[in-house]
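**Student:** Could you look at this predicted model? Sequence included:
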Amino acid sequence: MKKIIFTSLILSSTYVLANPSPLVSIDSHDQFFNAISKHCGKAFLGKVTSGGSSNDSFSNNNLIMHVRRCNDTELQVPFHVGKDASRTWIITKTGSGLSLKHDHRHKDGTPDTSTMYGGHTVDAGWAQAQSFPADQYSKELFIKSGIPQSTANTWHMYIYPEKFTYRLTREGRDFSVDFNLTKSITPPPAPWGYKN
């Protein structure tokens, strides 16, 4: 009898590993994810709408978001700043919400020392808006990097039919870029560290 039960447990475990449960999401997370995903393959021009300065790289270069790769659980969205192709936003369904990570690479494709920072949703948000407070990995990275003020970072993304907004807030800092979704442009080359 014990042998039969043990064998059944092994078979059940094998089935679960071979057939993992699909990730489930609440409606607001799904709708937000899908609203971005429907632009897959397209690129859009943006501009700084708050928190910029006349001498920063964001205000003095073309800003392009490219909804480059999409599947049922992950979106890869490179954010090009002029010729700097070091940044890719990665939005992932986790089963308990949405994760936002910033993949930063050097020109040779190797990871930057400050990479994969970001956060995770803590509530339902809305179909048009989600917020990602800094996670523990990011806070430890920021402390190690000598920028403890960034431990209070919250990243926000908003999507409407005509506009996508990327926003970073913390005390004393409010930076945002708006992208025009009504007119797509020729997509840029692959970001650093990724293949065409």
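**Tutor:** Nice, thanks for sending it over.

**Student:** Could you use CA atoms for every contact and neighbour count after this?
**Tutor:** Fine.

**Student:** which helices and strands does the longest strand anywhere in the chain pack with?
**Tutor:** In the chain, with assignment by DSSP state E, the single longest strand is strand 84-93. Packing contacts for strand 84-93, counted by 3 or more C-alpha pairs under 8 Å, 6 or more residues apart in numbering; DSSP states H and E, involve strand 74-81, strand 98-104.

**Student:** now the shortest one, how far from the centre of its chain.
**Tutor:** If I follow you right, that is strand 98-104. Distance, stretch centre to chain centre, for strand 98-104: 4 Å (C-alpha atoms, centre = their mean, to the nearest Å).

**Student:** Now the host helix or strand of residue 156: buried residues?
**Tutor:** Following DSSP states H and E, one finds residue 156 within strand 154-160. Using 16 or more other C-alpha atoms under 10 Å as the test for burial, strand 154-160 gives 154-159.

**Student:** now stretch 15-26
**Tutor:** Neighbour counts over stretch 15-26 (16+ other C-alpha under 10 Å) mark residue 25 as buried.

**Student:** Residues in contact with stretch 136-144: which ones?
**Tutor:** Contact with stretch 136-144 is made by 114, 116-119, 148-151, as judged by C-alpha atoms under 8 Å, 6 or more residues apart in numbering.

**Student:** here's the one I want to compare it with:
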Amino acid sequence: MKHLLIPVCLLLLMACSKPLYQLNNSQESFYKSLSKHCGNSYAGKVVFPADDKDPFAGKLLTMHISTCSDTTIRIPFHVGEDKSRTWVISKTEQGLQLKHDHRHKDGTPDEVTMYGGVALATEEKLEQRFLADAYTAQLIPAAATNEWTLALSPDGRTFSYILKRDNQLRFRADFDLTQPLKTIK
């Protein structure tokens, strides 16, 4: 029995030292590229729709890449004075996941929160496309066909958040990565 104890302990130790979730190469590369911006805030603008009917039109858009760990990146997304939104990018057993965490001013969860999906398995290292998951389809039936894209431009100057529904572009915001607004402590 003593002879089995050491190999079993070594196996347990090796299992604990491996990463919790193993992403494919493109997802891992995207995650690392985004993590390099941790602690910075960036201004953005609505690119589509380009009209006054969009509720974000004319408002200052700011993304704060505020919290980065080995498994999660949290990006509070402010629209003017509205600070209710946070994009949560996590490593999961299924792959890279995007969730939209919506909160009230007092910090309690909004009724419509934590919707999103898991990234498609592609070879694209600068762009991740997330299809709406079953939870999203149940929570927001109209969003069952949503596809969110998070993209870094090849020159590293722009981060884009893109929403398609029924394969039609619904929203796009671009953020200037060359001009950090401030460093988050």
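**Tutor:** Nice, thanks for sending it over. Quick caveat, the model's predicted, so the values are computed rather than measured.

**Student:** Give me the packing partners of the following helix or strand past the strand holding residue 156 of the first structure, helices and strands only.
**Tutor:** Using DSSP H and E, the next helix or strand after strand 154-160 of the first structure towards the C-terminus is strand 163-170. Strand 163-170 of the first structure is packed against strand 154-160, strand 173-180, with contacts defined by 3+ C-alpha pairs under 8 Å, 6+ apart.

**Student:** Any chance of those in JSON lines with distance to residue 10 of the first structure as columns?
**Tutor:** Output for those, formatted as JSON lines (distance: least, C-alpha to C-alpha, whole Å):
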{"stretch": "strand 154-160", "distance to residue 10 of the first structure": "43"}
{"stretch": "strand 173-180", "distance to residue 10 of the first structure": "51"}
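
**Student:** sorry, back to before: between the buried residues of strand 154-160 of the first structure, which is nearest residue 67 of the first structure?
**Tutor:** residue 159 (12.8 Å; C-alpha to C-alpha).

**Student:** how much space is there between that closest one and residue 34 of the first structure?
**Tutor:** 10 Å (C-alpha to C-alpha, to the nearest Å).

**Student:** how about the counterpart of residue 135 of the first structure in the second structure, what does it touch?
**Tutor:** Matched to the second structure by TM-score structural alignment, residue 135 of the first structure sits across from residue 133. Residue 133 of the second structure makes contacts with 115-118, 144, as judged by C-alpha under 8 Å, 6+ apart.

**Student:** and of these, the nearest to residue 93 of the second structure?
**Tutor:** residue 118 (10.0 Å).

**Student:** To what extent does the one helix or strand that closest one maps to diverge from the first structure after superposition?
**Tutor:** Here residue 118 of the second structure, judged by DSSP H and E, is contained in strand 115-119. When the first structure is overlaid, strand 115-119 of the second structure sits 0.5 Å from its aligned residues on average, using mean C-alpha distance after the TM-score superposition for the first structure.

**Student:** if you line the two up, which stretch of the first structure does that strand fall on?
**Tutor:** With TM-score structural alignment as the criterion, strand 115-119 of the second structure aligns to 117-121.

**Student:** Quick check: buried residues in the matching stretch?
**Tutor:** Within stretch 117-121 of the first structure, judged by 16+ other C-alpha under 10 Å, the buried ones are 117-121.

**Student:** go on, stretch 45-59 of the second structure?
**Tutor:** 45-46, 48, 56-57.

**Student:** Put together TSV for the residues you listed, with secondary structure on each row.
**Tutor:** Formatted as TSV, these follow (DSSP: H, G, I helix; E, B strand; the rest coil):
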residue	secondary structure
45	strand
46	strand
48	strand
56	coil
57	coil
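
**Student:** Now tell me what touches stretch 21-36 of the second structure from outside.
**Tutor:** Residues from elsewhere that reach stretch 21-36 of the second structure (C-alpha under 8 Å, 6+ apart): 68, 71, 73, 91-93, 95-96, 121-128.

**Student:** quick check: it aligns to which part of the first structure?
**Tutor:** With TM-score structural alignment as the criterion, stretch 21-36 of the second structure aligns to 23-38.

**Student:** Show me which residues of that stretch are buried.
**Tutor:** Buried-residue list, stretch 23-38 of the first structure, by 16+ other C-alpha under 10 Å: 25, 28-37.

**Student:** That concludes my questions; thank you for your assistance.
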